[in-house]
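>>> My questions concern the predicted model and sequence given below.
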Amino acid sequence: MNELLLNTARQTLLLELQEASHLPDRLGDAFLRAAHAIIACQGKVIVSGIGKSGHIGRKIAATLASTGTPAFFVHAAEALHGDLGMIESRDVLLFISYSGSAKELELILPRLEERGVVLLAMTGKPLSQLGLAAKAILDISVEREACPMSLAPTSSTVNTLMLGDALAMAIMQARGFNEEDFARSHPAGALGARLLNRVHHLMRKEDVPHVHIDATVMDAMLELSRTGLGMVAICDDNDRIKGIFSDGDLRRWLVAGGILGAPVSEAMTKGGITLNAESRAIDAKETLMKRKISAAPVVDDNGKLVGAINLQAFYQAGII
């Protein structure tokens, strides 16, 4: 029994891979027409299908929507009971049907033609009713389904999924869609946290640890203890940072025999690492990690102190 299970699984994968291997050679003018139609679309891309094609269509619509192309899925049967009202003349309809002869097409195609909707087809039968009506055909045909009875859509659904991904990725690249664009449509995910957050979103804005340049080491030490961030910004009269005084600076000062009543300017690290409030949080975190420091003051574009941040703030925001 176990050997049968493994052999059938292996055979299924090999057959699906074999069929999918033909897809790159099918890319040509029809693929370009489909891609250009979607890029030029002034409305939305509606993906439709029924049965297994519908399930794959939902995924293709979701991939298009998350990569810069407004898109949604409409079930072919539901389209005939009111959902056709969602489709406008400026839209593009991508219909998926391996046979190209789904019964719903007999009623849907005339309505699309009346409205001047651009029709694209993903089908295994280019000469079908769907194929002949479409502006461009994406060929998902297979010689053999991976199903041992050649009945259940298997190789053909893999082809559909892969060709849909190829179309979405090509269009995404053509639009110049980048990581930050992707993050905006996934704001709750890890990528959104990494790319959308700026330092000012995460920094401490109140009770920022700092002392004046004329303060003593004792003053800075008390500020260290009070705020618990591990560092204190040393500022001039205009809140511009002249240096950083950290826990490490305090230890080194005391070990060297320095006194607490000395000016902090003698014990601080001159200049020091600062972060810009508008910089990306992920870049700021990498700066801290690279410099092997746990916290830093935050400045605005004019170099004035506006906050402070430590590594813990990045971890809490999901920036790992």
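Right, received. Where do you want to start?

>>> contacts and neighbour counts: CA atoms only from here.
OK.

>>> So residue 250 belongs to a strand, correct?
No - assessed by DSSP: H, G, I helix; E, B strand; the rest coil, residue 250 does not belong to a strand; its assignment is helix.

>>> Contacts only, for it.
Counting by Cα atoms under 8 Å, 6 or more residues apart in numbering, residue 250 makes contact with 217, 221, 267.

>>> Pipe those into TSV and attach neighbour count per row.
TSV is the format used below for those (neighbours: other Cα atoms under 10 Å):
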residue	neighbour count
217	25
221	20
267	24
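
>>> Turn the residues you listed into CSV, including distance to residue 153 and secondary structure.
Below are the contacts of residue 250 laid out as CSV (distance: Cα to Cα, whole Å; DSSP: H, G, I helix; E, B strand; the rest coil):
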residue, distance to residue 153, secondary structure
217, 75, helix
221, 71, helix
267, 73, coil
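
>>> from the residues you listed, which is closest to residue 165?
When those are compared for distance to residue 165 (Cα to Cα), residue 221 wins out at 58.2 Å.

>>> Which residue comes closest to that closest one once chain neighbours are left out?
residue 250 (7.3 Å; Cα to Cα, 6 or more residues apart in numbering).

>>> Next up, a structure to set beside the first:
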Amino acid sequence: MKSKKSTIESARSTLKLEAEAILNVAKNLDSSFENVVTNILDCKGRVIITGIGKSAIIAQKIVATFNSTGTPAIFMHAADAIHGDLGMIQVDDIIICISKSGNTPEIKVLAPLLKSAGNILIGMVGELNSFLAQQADLILNTSVEKEACPHNLAPTTSTTAQLVMGDALAICLLEHREFNEQDFAKYHPGGSLGKKLYLKAKDLALTNEKPSISPEASVKQVLIEISKNRLGAVAVVDVDNNLLGVITDGDIRRMLENNVDIATLNAKDIMGKNPKVIDCDALAVDALDIIKKNNITQLIVLEQNAYFGIIHLHDLLNEGIV
């Protein structure tokens, strides 16, 4: 078994080789890359991405990145393509074929079939004199000097080069399409990332009760309202639903610690008069920012300056915003 030092050295050597491969991909970018981006932007169909072996796995990741950033894409396994899946290709589609060698048996069978259909064929290839490179209309150069594998066999630096080339394409296309945060949220509604981009303060407040009380309410009434709604706070409002203040369970504890005669107090006597608030149309992630900065657990939500509801830190935790 290797010593700890040699293990770390091995890992650093691998990472260094892969970093150099990425820099090499950047150095090799040329007008062909620009032409690929232009053709995809002009494409009226989809981007079909194909490959075999490890290149097929990279193809699937690039498809996922394209789809989530505004470029419609479909994965087609190179082996399945020659057994029926070629039918998924439509006349307006563009095809990206990924292969390190560009000379695998499946690619040699597939490439001429793709060409015969008249679609633009883009070869993401590591060997510029390969069969795929010769067949392709455009080439994305993902050449690497050697794999990180000490035997120069296991696809490592070559698949890294393919992966970053896919990312470079996706981001260039995203920027050309002016794909923004709102667009991104449409394609990521279910995850915490999407929720940060679309979930609003009112969406959270509507899931809670709306505790409120008049300024003349007794301390007993305040306690009942706070306990009943389990938000740890109650808003003090006037007859027009304008926010006057807020009373939290912390305010109640501090009042009791002062040994005052609670029989003589009303809600207006113990409320905080400058509570932290947020507009109902603000993003939930902004509510989290206010809660964190002010070290509080509840936040009052307003709609056109009128009391709308309360957000609790637990609401943000439950939605995965935190």
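Done, it's in. What you see is a predicted model, and the numbers here were worked out from it, not measured in a lab.

>>> Nearest to residue 92 of the first structure among the contacts of residue 250 of the first structure?
residue 221 (66.2 Å).

>>> And the closest one? What does it align with in the second structure?
Correspondence of residue 221 of the first structure to the second structure, assessed by TM-score structural alignment: residue 223.

>>> ok, now residue 165 of the first structure?
By TM-score structural alignment, residue 165 of the first structure lines up with residue 167.

>>> and that match, how many neighbours?
16 (other Cα atoms under 10 Å).

>>> Would you mark the buried spots in the host helix or strand of it?
Using DSSP states H and E, residue 167 of the second structure sits within helix 157-176. Buried positions in helix 157-176 of the second structure, judged by neighbour count with 16 or more other Cα atoms under 10 Å: 157-167, 169-170, 173-174.

>>> What is the nearest of the residues you listed to residue 185 of the second structure?
Among those, and counting by Cα to Cα, the member closest to residue 185 of the second structure is residue 174, at 13.8 Å.

>>> Without its sequence neighbours, what residue ends up closest to that closest one?
residue 69 (6.0 Å).

>>> Show me what the one you found aligns to in the first structure.
Checking TM-score structural alignment: residue 69 of the second structure goes with residue 67.

>>> quick one: secondary structure of residue 122 of the second structure?
Taking three-state DSSP, the label given to residue 122 of the second structure is strand.

>>> ugh, typo on my part, it should be residue 90 of the second structure
coil.

>>> and it, how many neighbours?
For residue 90 of the second structure, using other Cα under 10 Å, the count is 13.

>>> roughly how far apart are it and residue 117 of the second structure?
Residue 90 of the second structure sits 9 Å away from residue 117 of the second structure, going by Cα to Cα, to the nearest Å.

>>> Next: residue 229 of the second structure.
66 Å.

>>> between those two, who's got more neighbours?
Ranked by neighbour count (other Cα under 10 Å), residue 229 of the second structure and residue 117 place residue 229 first, with 15 against 12.

>>> In this structure the more buried one contacts residue 222, no?
No - taking contacts as Cα atoms under 8 Å, residue 229 of the second structure lies outside contact range of residue 222: 11.1 Å.

>>> how about residue 122 of the second structure, what does it touch?
Taking Cα under 8 Å, 6+ apart as the test, what residue 122 of the second structure contacts is 36, 94-97, 136-140.

>>> can you redo those residues as TSV with distance to residue 312 of the second structure, neighbour count and secondary structure?
Output for these, formatted as TSV (distance: Cα to Cα, whole Å; neighbours: other Cα atoms under 10 Å; DSSP: H, G, I helix; E, B strand; the rest coil):
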residue	distance to residue 312 of the second structure	neighbour count	secondary structure
36	49	21	helix
94	49	25	strand
95	49	25	strand
96	48	25	strand
97	50	31	strand
136	57	22	coil
137	57	15	coil
138	55	20	strand
139	54	25	strand
140	51	28	strand
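
>>> Redo these as CSV? Include distance to residue 18 of the second structure.
Below are those laid out as CSV (distance: Cα to Cα, whole Å):
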residue, distance to residue 18 of the second structure
36, 24
94, 29
95, 27
96, 23
97, 22
136, 26
137, 28
138, 25
139, 21
140, 18
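
>>> what's near enough to touch residue 288 of the first structure?
294-296, 311.

>>> go again using 7 Å as the cut-off
residue 294 (Cα atoms under 7 Å, 6 or more residues apart in numbering).

>>> That one and residue 295 of the first structure, how far apart?
For residue 288 of the first structure, the distance to residue 295 of the first structure - Cα to Cα - is 7 Å.
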